[in-house]
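> just need the structure, nothing else, for what follows:
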Amino acid sequence: MIKQTTLIFLLQLTFLTGFSQYKVETIPDPKSQGQNYYVSDPDGIIGSAIDSLNNICAAIGEQSSAEVAIVVIDDFEGSSDFDFAYNLFNHWGIGKAANNNGLLLFIAKDRRRYQFITGYGMEGSLPDVTLGTIGERYLVPKFKEGDYGGGAIDAMNAIKKILQDPDAVKTLKAEARKTSFWYKHQASLLTALLLLIVLIIVYIWMASVSKK
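Below is the predicted model:
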C-alpha cells in the first residue's frame, strides 16, 4: 500500500512538473481574447497587474504603432530562454510585417530569467543596451522582492516614455548610474585609491633611502 501510494505521488508530481513546463504552442495567446489583450499569464503570477499592463501596451500601440506582448510563466521546455522567447515571438508573429515593429517581454519565474525580443523595426528606438538597462533598473529589483507584476509595469512604463521621447534614454542612463556600484561607493573607493598611492610613494622613498 505504501509503495502504491508513493508511486501515485511520484506520478502526480511528474505530471504537475511537466504541465508547468510550457511549449511555444501551449502558451495561451492573449489575442484570442480580443485585440485589447496583450498579456499571457496562465499561471496567475502577476495577478491584478495584468489590467495595468494591458492598458500600458495599448497606449504604446496607439502612440508608436508598436505591437507589444508580455508572457509570464513558471517554466518552459528547453534550456535557452532566448531561443524559447525568440521562437514564441515568431510563432505569434508579433509586430506588423511591413514595419517589423514587435516587442516581447518574456519572463520565466522559476528560472529567474527574462528576455526582451524586438523586431528589426524597433532596434533603432530600443537597442539591446537600452533594454538591458531597463531590465537591470526595473525588472531585477522587483523580481528579487517577488513582485513580478510591479517589475513588468515599471519596465513597460519606461519603454513607453522612451518611445514617446527618445531623450528619456538620457534620464534612464543617469538613474542607472546612480544605482551603480561606483556611484554608491565612490567616496570609499577614492579614499582607498589615495591611500594606495601614498603607500606606493612611501615604498619608493624607503627603497631609495635604503640604497643610499
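
> CA only for contacts and neighbour counts going forward, please
Will do.

> do you know how far the nearest residue to residue 78 once chain neighbours are set aside is from residue 104?
The shortest distance from residue 78 to any non-neighbouring residue, by CA to CA, 6 or more residues apart in numbering, is to residue 84 (7.4 Å). Note on residue 84: its distance to residue 104, by CA to CA, to the nearest Å, is 12 Å.

> out of these two, which sits in the busier spot?
Applying other CA atoms under 10 Å to residue 84 and residue 104 shows that residue 104 carries more neighbours, namely 23 against 18.

> doesn't the more buried one belong to a helix?
No. Residue 104: not assigned to a helix; according to DSSP: H, G, I helix; E, B strand; the rest coil it is strand.

> for the nearest residue to residue 122 once chain neighbours are set aside, give me its contacts.
Excluding its sequence neighbours, the residue lying closest to residue 122 (CA to CA, 6+ apart) is residue 101, at 5.2 Å. With contacts defined as CA atoms under 8 Å, 6 or more residues apart in numbering, residue 101 is in contact with 65, 66, 67, 94, 95, 118, 119, 120, 121, 122.

> now show me the structure for the sequence below, then we'll compare the two:
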Amino acid sequence: MKKLPLLLFLLLASINSIGQNTENASSNSVKVNLTQYRQFFWDSLPSPVGWVNDYEGIFSDTEKFKLNNLITKFEKATTIEFGIVTIDTVKTSRDKFEALSLHIAKNWGVGKKGKDNGVLIGLSKGYRKIRIELGNGIAKKFSDQETKEIIEQDFIPEFKKGNYYQGMLNGISKLMEVLRIRMKEE
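Modelled structure (predicted):
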C-alpha cells in the first residue's frame, strides 16, 4: 500500500513535467515560426501598391486614398516621391524596425533613378516608432535635426491622441512645404 502513493506521486510529477515541456516546446515553436516569418517578409517584400502601404491597418480606405492623392499631386509637381508604410509587430522586432524601413525604401526604389529624391515614412503603431528615410538627393535639403523636429512637432502630437491619419497628413504636409521652399532656393 505504501507503494501506491509513491507511484501516484511519480505519475503526477511525470505528467506535470510533460505538460511543462510541451508548453516550452510550443513557446519555442512560436518564436521560431515568428523569426522565420520575419525573415521571409524581409527576403520577399511585397511590391508596393500605391504610395501608402498600410500593413498595420491604421488608415481607412478614404484616408489612404487622400494620402495617395496628396503624394501623387506633389510627385507630379516636383518629381519627389513619398512612400508610407505601416509595419505591424509581427513583421519585425522593435530593434529591427529602422533597418526594415531602410530595406523597404531601397527595395521599393522610392525616388527617381538618378535623382535619389525619395522619402519613405515607416510607422509602427504597435512599437510607437516612426522613421523617415531620405534619399541622398533629399538628405542634402534636410538636416537630421530638422527631420527630428518635424517628427516631434508635426507627426507625434496627433499620434499621441490616436489620430494617425491627421498626424501623417500634418507631417507629410510639413515635409512637402519645406521641400517646396528648398527647391525654390536652388
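
> re earlier: which position in the second structure pairs with the residue nearest to residue 122 of the first structure?
The equivalent of residue 101 of the first structure in the second structure is residue 117 (alignment by TM-score structural alignment).

> one more: residue 52 of the first structure?
Alignment note: residue 52 of the first structure maps to residue 66 in the second structure; criterion TM-score structural alignment.

> tell me how many other residues crowd that match.
15.

> gap between it and residue 168 of the second structure?
11 Å.

> residue 163 of the first structure matches what in the second structure?
Taking TM-score structural alignment, the alignment pairs residue 163 of the first structure with residue 179 from the second structure.

> going along the chain, name the helices of the first structure.
Here the first structure has its helices, by DSSP state H, at 2-20, 49-64, 81-92, 128-134, 140-144, 148-164, 168-178, 181-211.

> just these: most buried one?
Mean neighbours per residue, mean count of other CA atoms under 10 Å, is largest over these for helix 148-164, with a mean of 20.

> ok, and what's touching it?
45-47, 49-50, 52-53, 56-57, 59-60, 63-64, 125, 134-135, 138-143, 168-169.

> run the last query once more with 7 Å
46, 49, 53, 56, 60, 64, 125, 134-135, 138-139, 142-143, 168-169 (CA atoms under 7 Å, 6 or more residues apart in numbering).

> relative to the second structure, what is the average displacement of it?
Superposing on the second structure places helix 148-164 of the first structure at an average distance of 1.3 Å from its equivalents, by mean CA distance after the TM-score superposition for the first structure.

> what's the angle between that helix and helix 168-178?
Per axes from the mean of the first three to the mean of the last three CA atoms, to 10 degrees, the angle that helix 148-164 of the first structure makes with helix 168-178 is 130 degrees.

> measure the closest residue to residue 68 of the second structure other than its chain neighbours to residue 110 of the second structure for me?
Closest residue to residue 68 of the second structure apart from its sequence neighbours, by CA to CA, 6+ apart: residue 51 at 5.6 Å. Distance of residue 51 of the second structure to residue 110 of the second structure, computed by CA to CA: 9 Å.

> which residue in the second structure aligns with residue 209 of the first structure?
In the second structure, residue 209 of the first structure lands on no residue (TM-score structural alignment).

> same thing with residue 65 of the first structure?
Checking with TM-score structural alignment, residue 65 of the first structure has residue 79 as its match.

> skipping adjacent residues, who's closest to its match in space?
Using CA to CA, 6+ apart, the closest residue to residue 79 of the second structure is residue 112 (7.2 Å).

> what about the one you found, how many neighbours?
As a burial measure, residue 112 of the second structure scores 14 neighbours (other CA under 10 Å).

> what of residue 30 of the first structure?
Residues near residue 30 of the first structure, counting by other CA under 10 Å, number 19.

> OK, contacts around it?
Per CA under 7 Å, 6+ apart, neighbours of residue 30 of the first structure: 37, 38, 39, 40.
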